[in-house]
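Q: generate a structure from the sequence data that follows.
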Amino acid sequence: MNFKEQAEFERAKAVLDDLDVHLIYSCLAGSKAYGRSSTDSDTDIRGIFLPAAADVLLQKDIGTIRLKDGDVEFHPIAKFFKLAANGNPNVLEWLFVREDHLFKMDCYGQKIRENRSLFLSQKLFSSFFGYANGSWKTLSKLFETPMKPGSEAWNKARKHAMHIERLLAQLVQILETGSFCAWNPDYTEPFVTPENSEIQKPILNPDYTCSLSSLQKRIEQAKTAAILPEKPDYKALDQLRLEIMQDWLRTSLNLGPKN
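A: Just a heads-up that it's a prediction; the model follows:
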């Protein structure tokens, strides 16, 4: 974690403190968490928070907190559990970033990370594939219009192409090993390098399409012998969240330890 990234986190943390919510987990996300960032990449910061005790008791609906400046997003614990259990790749991966990519992890955040396998199930097959398919549709749409190599549209198309390969590679990891790592710096260049800088449609690299085909075959093979349960252990996840909230409320309200 460099000084600039830490400074971005401290700025975000100050906003949460003003809102009287308790941040329990925060990490790098996006290209920097994947190991694919460039010099102009944003610092994506994500996290999980516990609402103030008063808001919990008054049943106030505390939604996602997003900062206007920068790519910063924090989910309340209930929303995080729901999205992660449904296999949302953009949320689930927060628990699978490298430890040196963590900004903060208190005892509650550590408990969630230690139990991250509870969120993994064969439901991830459809969710990861669905997100990859969404990027493919966006890529196909972008391909309809010629673009200049290196332009914003070109780079956006390349980014979506790289997302597809990364998502499929992570899904292979999950199905074959029962876990995965957000750090995924290896990729196949998706487009053939153009011979000139004229406006044109990107040409997919044959090595890239071969990589996608290979990954899809491995996914189909791994799915039939998947070691993951059909669905998350919702009962265990509910119990985990209940224990965290009970302890948080006891601590916040000075009720003392559980008998």
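Q: CA atoms for contacts and neighbours, from now on please.
A: Noted.
Q: what about the residue most central in space within the chain, distance to residue 170?
A: Residue closest to the average C-alpha location in the chain (C-alpha atoms, centre = their mean): residue 90, at 2.9 Å. Distance, residue 90 to residue 170, by C-alpha to C-alpha, to the nearest Å: 12 Å.
Q: equivalent analysis for residue 55, please.
A: In terms of C-alpha to C-alpha, residue 55 sits 37 Å off from residue 170.
Q: neighbour count winner among those two?
A: Counted by other C-alpha atoms under 10 Å, residue 55 and residue 170 do not tie: residue 170 has more neighbours, with 21 against 14.
Q: mind listing what the more buried one touches?
A: Neighbouring residues of residue 170 by C-alpha atoms under 8 Å, 6 or more residues apart in numbering: 180-182.
Q: what helix or strand does it sit in?
A: Element membership for residue 170, per DSSP states H and E: helix 152-177.
Q: centre of the chain versus that helix, how much separation?
A: Centroid separation between helix 152-177 and its chain, computed with C-alpha atoms, centre = their mean, to the nearest Å, is 12 Å.
Q: beyond that helix, next helix or strand please.
A: According to DSSP H and E, the helix or strand after helix 152-177 is helix 206-224.
Q: tell me what that next one is packed against?
A: helix 152-177 (3 or more C-alpha pairs under 8 Å, 6 or more residues apart in numbering; DSSP states H and E).
Q: another one to check against the first:
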Amino acid sequence: MLPQAQLQTHVDQHPYPLLFATISGAHLYGFPSPDSDFDLRGIHLLPVREVVGLVTGPETVEKSGFYDGLEIDLVTHDVKKFFGLLLKKNGYVLEQVLSPLIVQTSPVHQRLRELAGQCITRHHAHHYLGFAANQWKLFAKEDPPRVKPLLYVYRVLLTGIHLMRSGEVEANLVRLNETFRLPQLPELIERKLAGPEKGTLDEADLALHRREVERLTTQLEVAYAESKLPEVATAAAALNELLIEVRCGG
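A: Okay, here's the model as predicted:
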């Protein structure tokens, strides 16, 4: 059960109007620990005077800390910056727009959810391949290795493969594994759900996970090569019109 009221109170304190705020991170991915923080992501709207003048407002607002007993990490981008990210091979922003864990929404957010499919390209595979490789490097350096970064590796690889094959963004590892049926994942997820954020792994399991990550990386590369998704996003014109409408107060 999400602490909706407490999260909404934090969102209400944002210095700019928010077009949406959703939950990302471990809660979205389906494996929050008892001590996981809440990762809030969204779009803020800078007023016209902070866009057209010599002194402009912040494109990104970040605020982290403990609020009413909750650890919250809030990151929002101005609408123009966020729309630009949507038109690039950025899986993060797609997942944020489409997150089912919604703290605050608006008609603009609903429109973005409708346009999200037109922002997906086959080259989003590079985002997931790169993130998985970086997470594996971090995981491999740890002593002892932790469950959390390993689950992040599995999550991004399965999300990427699923996206290339279906054109659908699915960030929840539990739901993804209903399709992939990797036998090692339920136990890892259970350990993450039940244990502290710094839960660790046994050395004996590392060889198995290394082979699996290599296999899934190859699967994502093949899925990218065979994907029928567009080469480029097709939502640029619609996003441009929506940006003008939002900025001008339409």
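Q: the helix holding residue 170 of the first structure vs helix 206-224, what angle?
A: Per axes from the mean of the first three to the mean of the last three C-alpha atoms, to 10 degrees, the angle that helix 152-177 of the first structure makes with helix 206-224 is 30 degrees.
Q: buried sites along helix 152-177 of the first structure?
A: Using 16 or more other C-alpha atoms under 10 Å as the burial criterion, the residues of helix 152-177 of the first structure that qualify are 153-154, 157-158, 160-176.
Q: give me the distance between residue 165 of the first structure and residue 187 of the first structure.
A: 7 Å.
Q: and if you look at residue 175 of the first structure?
A: 19 Å.
Q: how about residue 54 of the first structure, what's its partner in the second structure?
A: Counting by TM-score structural alignment, residue 54 of the first structure lines up with residue 49 in the second structure.
Q: for its match, grab the count of nearby residues.
A: 11.
Q: excluding chain neighbours, give the residue nearest to it in space.
A: Distances taken as C-alpha to C-alpha, 6 or more residues apart in numbering place residue 56 nearest to residue 49 of the second structure, at 7.8 Å, with adjacent residues excluded.
Q: same question for residue 152 of the second structure.
A: In space, residue 152 of the second structure is closest to residue 135, 7.0 Å off (C-alpha to C-alpha, 6+ apart).
Q: ok, that neighbour - contacts?
A: Taking C-alpha under 8 Å, 6+ apart, we find residue 135 of the second structure in contact with 149-150, 152-153.
Q: before we move on, what about residue 184 of the first structure?
A: Residue 184 of the first structure touches 34-36, 166, counting by C-alpha under 8 Å, 6+ apart.
Q: just say helix, strand or coil for residue 63 of the second structure.
A: Using DSSP: H, G, I helix; E, B strand; the rest coil, the secondary structure recorded for residue 63 of the second structure is strand.
Q: where do the strands sit along the second structure?
A: Taking DSSP state E as the test, the strands found in the second structure are 18-24, 38-44, 60-67, 70-78, 102-104.
Q: which residues sit against the shortest one?
A: Spelled out, it's strand 102-104 of the second structure. Strand 102-104 of the second structure is contacted by residues 4, 7-8, 11, 18-23 when judged by C-alpha under 8 Å, 6+ apart.
Q: of all the residues you listed, which two lie farthest apart?
A: In those, two members sit farther apart than any others by C-alpha to C-alpha. They are 4 and 19, at 17.1 Å.
Q: looking at these two, which is more packed in?
A: Per other C-alpha under 10 Å, whichever of residue 4 of the second structure and residue 19 has more neighbours is residue 19, with 20 against 12.
Q: that one maps to what in the first structure?
A: That one, residue 19 of the second structure, aligns with residue 24 by TM-score structural alignment.
Q: isn't that match right next to residue 109, touching?
A: Yes - with contact defined as C-alpha atoms under 8 Å, residue 24 of the first structure reaches residue 109; the gap is 5.0 Å.
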